[in-house]
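[1] Sequence first, then the predicted structure, then my questions.
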Amino acid sequence: MDTITLIRSRLNALKGQWPDICAVTGLRYDWLTRFAQGRIKEPGHSKTETLLKELDRREDREEIKHAA
């Protein structure tokens, strides 16, 4: 699985959190939706890196929450 596909998969698992993800990252909701649907051929390194960092942060926060 390539990196973009992995990011899309992780993003789709958090679909209800997209508005908050956009607020935190500064990414536009329409871009996030099109990206998640695979409608952006070249999403750009900067945007995907920003999104990946936020997904990692959310995953880390969930792991801490479940460990407590």
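    Done, it's in. Predicted, not measured: the structure shown is a model, and the values here were computed from it.
[2] For the rest of this, base every contact and every neighbour count on C-alpha atoms.
    Fine.
[3] Tell me the buried residues in the top helix by length along the chain?
    Criterion DSSP state H: the longest helix present in the chain is helix 45-67. Burial within helix 45-67, assessed by neighbour count using 16 or more other Cα atoms under 10 Å, is assigned to T48, L51, L52, E54, L55.
[4] this is the comparison structure:
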Amino acid sequence: MKRKILNIFTVSAIITTIGFLMDGDVKEPSMAMRFTEFFAMVTIIFLAISLIYLPLNSLTKKLQRVRQ
């Protein structure tokens, strides 16, 4: 489980970094605000992926056990 969470965090950080690099909006002059926005987006994407992936993974494992 720890490995899965680390992988989800890595994917969300990569997606957020790509999003920030591709963003064409004017950047905030405050570095604190930039870091806040970055970590907020990492958290949102991490939660979104986790809420979809972990229950689906658990469900597929349970279905495989029932099938055998």
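    The structure has been received and is ready for your questions. Keep in mind that this is a model prediction, so the values were computed, not measured.
[5] Fetch the TM-score of the aligned pair.
    The TM-score (TM-score structural alignment, normalised by the length of structure 1) is 0.39; 42 aligned residues with a Cα RMSD of 3.7 Å.
[6] Looking at the buried residues of helix 45-67 of structure 1, which one is closest to L6 of structure 1?
    Sorting these by distance to L6 of structure 1 puts L52 at the head of the list, at 9.6 Å, by Cα to Cα.
[7] Apart from its chain neighbours, what residue comes closest to the residue nearest the centre of structure 2?
    Central residue of structure 2 (Cα atoms, centre = their mean): F46, 2.6 Å from the mean position. Nearest non-adjacent residue to F46 of structure 2, counting by Cα to Cα, 6 or more residues apart in numbering: S12, 5.4 Å away.
[8] following the strand or helix carrying that neighbour, which helix or strand shows up next?
    Following DSSP states H and E, one finds S12 of structure 2 within helix 2-22. Moving toward the C-terminus from helix 2-22 of structure 2, the first helix or strand encountered (DSSP H and E) is helix 31-67.
[9] Cool, thanks, talk later.
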